[in-house]
Structures are given as C-alpha cells and as structure tokens.
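1. Whatever this is, show me its structure:
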Amino acid sequence: MFPTQTLEDNDVDMGFSEMSDAQLMEQLGQTVPADEAPATPEEIRLLMQQEFQRLLEDAQRETRFGEELSEAFVSNDLPKDFEEEEEDECWDRSALEHSEYRPYPNKTAMLLDVMDNLPRCRFSSTQMAMIIHFAKQLGAPDVPSLKAFRKMQQTLQSTCGNKPIKITSQLGNVFYMNDIRETLARNMANPLVAPHLHFYPEETDGPISETYQAERWMEYAPSQLTPMFSRGHKRFWIEELAQLKNGTFVIPRTLIVRNGVLISDVSIAAQASDGRWKVLDEERTVKADDFELDYDDLLAHFGTLVWVNNAPVSPMPNEMRQLVAEDEDLFVIMASPWADDVSGNRSKQYNKHMNMYTGNGCLPGRLLQQEYHVHFISTSPTLHQLNSLLPSRDHVKSTEKEPVRCYNAATNRMCRFIIRTPGLPADNPQQSEEASHIGGNSNYPCRKCQWGGTQIEKETEEIYHQCHLAGIARDAARVRQNLEEQIHLSMLGDSNAVTEHQRATGTKDKITQYWVELLLAKSKALKMEDR
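-> Model prediction:
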C-alpha cells in the first residue's frame, strides 16, 4: 500500500535499530554536512514522524482517488463566505403546487430541511454548507445553494410555521405563547399521529391504563364528547333519528367504545298510524356498524318529521351541525396543559422560569410518554402559572363556538374539533397555586376540603380522625368570598389581619395577592400623608 524507497544492497538486511544516525538521515532524504553536528535522536524522531505522515497521505490519495483526482480533491470549490454566495434557483417555483413533497419543492429540499431541524443534532451553517457541497459533488439532483436553502426555510416558516402570540397579562407582563389550537391541529394532520387518536370514552373490564378509559371522561354529558361518527359520506349524530340495517328506527343517545368496538345506547322510535313519530319505552345497545341511514337520508325519504306531543326528543337536526360544514366531521379533543417552574440557566444557579406544556389526551399512554408528544406552550421568568393559563383558557373556550378547522390525516378530509380540558396535571405545590390554596405546610393543608386547624387542634382526637374522612369540599364561591374579604382588609391597611385571614381559611391567590400588596402600600402611603 505504501511506496517504499530502494535500499542499497548492503542495507537490505540491516534494520533501523542497526543504522547509524547518518544512515537514518540519508534514508529520510536528509544530508548532514560534514561540518555540522549530527542530528539528535529527538530530531530524527520528528523527521521520521513527518516523513511517515507524508507517505501515508500520498498513499491514501493514490489508493482512493488516483493520481488524476487528488489535485481536484485538494482544490475544492467550497465557498469561503456563505453570505456572499450567489443564490441559485435549482427548482421551478411555479411547479410547487404540483410537487409530490409540497410544501417542499422536491425531495432533496425536504430531506435537507429535516436534517437541519433534528432536535438532538443541530447543524451550523458551515456544516450545512459542507453537506450541500458533498451532495453536489456526488451528483444529487436539485441541490440548492445554502442561501437559496435558507430563503426556502424562511418562506416555509412564514407560511407553515406556528407563529407565537404576543400576550399582555393582567399585571402588565408581556410574554409569547404558542396557540394550543394550532398545536392540536397539527396532530390531526400528522399521518403518524392521527390514526392513534381516540375520540370516544372506552369501557374496559381490566385495569385502566389510558386516559380515555378513566371515569373522568364519563363525567361529561354525551353532547360534550364527540357527538357523531361517520361511515363513508354518512354522518350519524346523537339525538338524531337514524335507521339500522334491520329496518329499526333509533335515536342514538351515547357513543362509547366497548371491547374495542364503537357502540351506542339507543332509544327505539316508530312511526304512528297518523304519520307522526314517537319514542317507544325501549332501549338497546347496538354497534355503530349496524347503522344504515342517517338523518339526512330519512329526511329526504319522509320529509319533515313530526313528533307526538311530549316526545322525549331533542331538536332535530342536532344543533352542533351548525358548527361544521356538510362534508366535515366534528371531534372533541381532550388536552391537559400543565405548568411548572424550571431553571433557565445551564449552571447550577437557579433561575426560575414558569414553563407551560400540553399533551393530547386522546393518544395512548405509550405515546404520551414520548418527548415527541410533549408540546411547548410558553415560558416566562416573571409570570405565575395562573397568568399563563388564562390565555390558554380563552383559546379552549373559543373552540366551543368556533371549532378549529383542520385536515384529518386518518380520513383524508377536512374536519373540525372542540378542545376540552379534563384536568390540569401538576405536583402538589402547583396544584395548590391553581386552586388558590396557601400550600401544604399551612394550618389548612388540604386544597380539596376545609379540614385543618392550628397545630394543637389537629392533634386532638376529633380533628385528627376527620383527616382520614371526606371533608367539606372547597368550592369556587367560598374561595371567591375569602379573596374579597382579603381585599377589603387590605383596603383598611391591616396587613396582619390579611395574613391571619389567609392562615385561618387556607385561601391565598397569586393574582389577588398582587392587588392586596398594592392596596396595603397605598393605604400606608395615605396614612403617612395624614400625619
């Protein structure tokens, strides 16, 4: 592999260890003048190392590229200044509408963008320029310049990206947050995520392992859950007349998954002799696959449906139909946003930031545990959790009147969805803050009930045993009353009374506390002026 130098005949059997310093220098191409001192062993070692490195590089170039390619490899055309690089148009922008990889112009641009946005392997512009250069040298098609590639990314970010929303809190703090509606819409449009979404509560005989199997979903009224299902171009809504394959007329009341099959609890309906419709005193459980004709089909066949007096039916068609177009499905997505304080520093010094995230509760637990399905919403070093939750609450409530329109990758058609929040996961300190509770170390340590007292009172037999029983639940009306009392006391300038009231009730709210401190300071200033 390595080129060798021809030795003299008398040196053929002589090893390096047997050579003199002059002979070694001669083999390395160095001639020592007679009037100079011979080289030291260290100088000889360095010369040998340099010569070996030169021989190795020459051999590798000749072996891999050949003599004719070695110079071309050394004098590559990699740009020295990427800012001054000429922008090339390696694709026809007019053909973007017909691109198989839309919104990307071609496959090469898509792969480069995916590579440049790997979350665990970030590339610098210099590294991306090297990758683009190698791709061009290897003859890959449609390879853009770095400048054209960055311009394409800016266009994609402006047209397809999720632009943060500027929010001003009630206390005047400015922060930015991602829209939870757009986050969940991307879940629906993602072909890797959409097929795994569960929109209906599920009954199971075994252990509960998924959020949609828990009792919390069952606490919602059927109209607050996903109110319809589709099969082909037919859409069956709850509280609307439908016909089964066996000819029976039914009104579906619920939609539940049982043993992996979507079923409905239905009321039997029939047409009386006078042409009016009535609901029979009979209920059944039928599979969703047994439905044949939807309300639109029956309306086209029978005309206007007239019901007998006092018939237990809701207005038909279902009022929620008004929220979607005729060819759109309507779903309900359960989202559970949570927040917690984290350090914004890489060092050990703690720099508190309040971060807020959300997850899609319609996904199985094995997917929710993946980082891919943890969606960032906002962060701020100045906000409390309640301040960051308020804008998200408004976004969620807005979907009840204006459901989010998006593409459903599972059905390959447009749909709309409503967001509901069955819970706000958090650790104990965060849960206390969300519930306007003073905390677990107070005299009233429970954020759910009114159990508590002084340390001496809690050691008594009666109150101690009450700790292990269900107590009187805290409710919003009582919490609001306590907060109003604290504001009234702060207007009087009595800070000790405010503190005692918070300890005696266990109620303390972060937002209210801002105004309490403001009123106490104002009251103190007014008293100083009167002196």
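
2. going forward, measure contacts between C-alpha atoms and count neighbours the same way
-> OK.

3. residue ranges of the strands in the stretch 251-400 of the chain, please?
-> 256-258, 261-271, 277-287, 291-293, 329-334, 338-343, 352-358, 375-380 (DSSP state E, counting those that start in this stretch).

4. hey, which of those strands is tucked in deepest?
-> strand 329-334 (a mean of 23; mean count of other C-alpha atoms under 10 Å).

5. ok now that strand, how far from the chain's centre?
-> Distance of strand 329-334 from the chain centroid (C-alpha atoms, centre = their mean, to the nearest Å) equals 18 Å.

6. what's it packed up against?
-> When contacts are defined as 3 or more C-alpha pairs under 8 Å, 6 or more residues apart in numbering; DSSP states H and E, strand 329-334 packs onto strand 228-231, strand 413-420.

7. The structure of the following sequence is requested for comparison with the preceding one:
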Amino acid sequence: GSDSEPVVPISELWNAISSSRFYNSELNETRDLFDELQCALTSGESLFSMPLAPMTEEVGFNDEMESNFGIELEDDCPLTTKSHVNLNSPVSPDHPMYPWPSKAHFITALLFSSPRLLFSEAQKKAILSWAKELGARDVPSLYALNHFQETIQTLVGNPTEKVTARSGNIFYFNDVGKAVAKDYANPLTHFAMQDYPEDGGRGMSQVFNGEKMLFELPSPPAAKVNGEIYFIKELLQDSSGDYFIPEHFFFASYASEPTSDTADKLLYALGRAVQRTEEGFIISDEQEIIPTSNFRRSFREISLDVNEL
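-> Presented below is the predicted three-dimensional model:
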C-alpha cells in the first residue's frame, strides 16, 4: 500500500478476527470453534476425513507416460542398462525360479508388482541403488526386470488393455474372460472357483447369489454327475424313471437349517418334467427343481435306444 496507509500489526488483526462471530460459533455454548479445533488436534483426532489419498499420478501400470516426479534419470545408469544376466539365454523351465534367473530377481519383481505398493520408475531405481550400496548380491537392473516382465506377459498373456480417450484421459480395461481363465489355470485358485450360481435364500453375500444370476443369465452348459455329463436343454431320465429337461444348474441347500457353506450345498437343476406317450414326449409348462444326484441316464444313453426316442 501507499505510505499514507496505516500499518496494522498481525497480532492485532488476529485479535480482531478471533473475537468475531465466525470463530465464536453458537453450536457449542461452552467453547468456540477455534478451541474445538485445538482440542481435536491435541487429542490426535483427524479434523478432516480423507479415506483415499489424492491421486497425483497415474498408478498401477508402467508405461512411457509414468511420472518420475520431475527427477531426471540418466539412461546410461548401471541400474537401467543390461546386467550381467544373459537376457538372450532363456531360463530353463526346470529352474526353481523360472522364468526368473535368480531369487533376487524374483523377490524384486514381486515387490515392484505389488498392487498395494505402487512404485514409480524413480523409486524403483532408488531402491535398487540402495540395495546395491548395502552390498546386496545379485541386484537386478531395472532393464532386466522389465525384460522378464515382458517375458511373463508373453507366456501367460496380458488381459489389460490401455485406452486413451479423446479427452486425453487414460483407462485400462481388463478382459474378464482371460482373467477367469487365469484363475482356472492357477492351481491355488482353481478349486476355489464357483462354477454355478447359488440360491442364497433371503440373504446375499456373493456375486453368484440371487435370482438374477439364476434366471436372467445363461446357465452353465453342463453338469457332471457320477462321471456322466448332462447338458441343459437335453432330455434325461432320473432315478424314478421320469424324464426331465434341465434349463439351469445351481447350488442350494433346502434342508431345515440351510448352511452358508458352498461345500455343503447340493447341485440342483431347474427344468421341466417330460411325459412320454405313444404320440411323443409332452413337456410341462411349469418349471420344477430336482437334485442332479437323481440323474441316471443322459440323452446320449437314451438316444442309443431307437424305440425309446
């Protein structure tokens, strides 16, 4: 301001502001808002809820657009160039760390690919440099790690596709079919896969519960019962001699005290009863449910008897 304007000390401005109605809230008659904030800070209470950290960079994927936080990195750094590992010589499949050449490569790749710990290129190089300075053995270069990462994607496929919108926003799409196929191929997750929808009763706890999965989506095409394959929309015969056409297969527990454990649920079939007459087969208009354990003869077996079919 000009020299004619009076100079007011900051302490006087604070005294004027702190005594205003803005800080003396009427929500609490015993103390003002400033005192409330001070007490909260003293007790260690968080003043503002922040469930997620603000996103300042694109995370989760390494590409040419990844941020290095303004740090210039030299291309000829020994941690970014080829290491002593011969990248042109593939690792033998019987190697205990295949396709990685050593345990150091494996655990480093495991750390840098963690979905909950997201590292930029600069952070990765800093960690590798720190480990090398401490005298760690067989520290891989970032070049080698990226090389083996590409090798793995070539072996098992990469279900993630990068798409850039017209606005410049970057999205990643995952191929659901490829992701499910990987889960079936993984021996650790294969036996935990749920092949059929489930009647969860009044409650729903999993995505495969509920009427939508049972009625509005296509059914799994077949069920294996006592070594025999039974398909939907095909005629079969149950243990009582009646005929039946299944339309949906699903898990359920219809005991007096149903359990939530899928392992204790039985596989049922929702379909239509079929009556055999001299004129042919008559299919019921109403659906009914029978346990697949009652299946006895598949369409393949029935078709072998020309007179029956």
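
8. closest to Met48 of structure 1 out of the helices and strands packed on strand 329-334 of structure 1?
-> Closest approach to Met48 of structure 1 among these (C-alpha to C-alpha): strand 413-420, 71.8 Å.

9. equivalent range in structure 2 for that closest one?
-> Mapping strand 413-420 of structure 1 onto structure 2 (TM-score structural alignment) gives no aligned residues.

10. picking that back up, I'd like the helices and strands packed on strand 329-334 of structure 1 as a markdown table, with mean neighbour count and distance to Ala339 of structure 1 appended.
-> What follows is those, written out as a markdown table (neighbours: other C-alpha atoms under 10 Å; distance: least, C-alpha to C-alpha, whole Å):
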| stretch | mean neighbour count | distance to Ala339 of structure 1 |
| --- | --- | --- |
| strand 228-231 | 17 | 33 |
| strand 413-420 | 21 | 17 |
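
11. and of the ones you listed, who's closest to Lys510 of structure 1?
-> Of all those, strand 413-420 comes closest under C-alpha to C-alpha, at 24.6 Å.

12. relative to strand 329-334, how tilted is the closest one?
-> Interaxial angle, strand 413-420 of structure 1 versus strand 329-334 (axes from the mean of the first three to the mean of the last three C-alpha atoms, to 10 degrees): 30 degrees.

13. how about the helices in the stretch 351-500 of structure 1?
-> 365-368, 385-398, 428-434, 455-458, 461-466, 476-491, 495-505 (DSSP state H, counting those that start in this stretch).

14. wait, I meant the stretch 51-200 of structure 2
-> Under DSSP H, counting those that start in this stretch, the stretch 51-200 of structure 2 gives helices at 103-112, 121-133, 142-156, 176-185.

15. Reformat the ones you listed as JSON lines; add mean neighbour count and distance to Ile282 of structure 2.
-> Listed next are those as JSON lines, based on neighbours: other C-alpha under 10 Å; distance: least, C-alpha to C-alpha, whole Å:
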{"stretch": "helix 103-112", "mean neighbour count": "16", "distance to Ile282 of structure 2": "60"}
{"stretch": "helix 121-133", "mean neighbour count": "15", "distance to Ile282 of structure 2": "68"}
{"stretch": "helix 142-156", "mean neighbour count": "15", "distance to Ile282 of structure 2": "49"}
{"stretch": "helix 176-185", "mean neighbour count": "13", "distance to Ile282 of structure 2": "38"}
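
16. And these: which comes nearest Glu301 of structure 2?
-> For Glu301 of structure 2, the closest of those is helix 176-185, at 30.3 Å, according to C-alpha to C-alpha.

17. After the closest one, which helix or strand is next?
-> Remark: after helix 176-185 of structure 2, the chain's next helix or strand is helix 211, criterion DSSP states H and E.

18. From the rest of the structure, what touches that next one?
-> Asp199 (C-alpha atoms under 8 Å, 6 or more residues apart in numbering).

19. Average offset of it relative to structure 1?
-> Helix 211 of structure 2, aligned to structure 1 and superposed, deviates on average by 3.9 Å (mean C-alpha distance after the TM-score superposition for structure 1).

20. thinking again about what came up before, would you convert the helices and strands packed on strand 329-334 of structure 1 into JSON lines that also reports distance to Thr304 of structure 1?
-> Shown next, in JSON lines, are those (distance: least, C-alpha to C-alpha, whole Å):
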{"stretch": "strand 228-231", "distance to Thr304 of structure 1": "22"}
{"stretch": "strand 413-420", "distance to Thr304 of structure 1": "28"}
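
21. So which of these is nearest Leu305 of structure 1?
-> Of these, nearest to Leu305 of structure 1 by C-alpha to C-alpha is strand 228-231, at 20.3 Å.

22. so can I have CSV of the helices of the stretch 51-200 of structure 2 showing distance to Ala222 of structure 2?
-> Formatted as CSV, the helices of the stretch 51-200 of structure 2 follow (distance: least, C-alpha to C-alpha, whole Å):
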stretch, distance to Ala222 of structure 2
helix 103-112, 38
helix 121-133, 48
helix 142-156, 27
helix 176-185, 17
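
23. Mind checking these for the one nearest to Pro220 of structure 2?
-> Of all the helices of the stretch 51-200 of structure 2, helix 176-185 comes closest under C-alpha to C-alpha, at 14.3 Å.

24. what is the orientation angle of that closest one with helix 142-156?
-> Using the same axes, to 10 degrees: helix 176-185 of structure 2 against helix 142-156 is 90 degrees.
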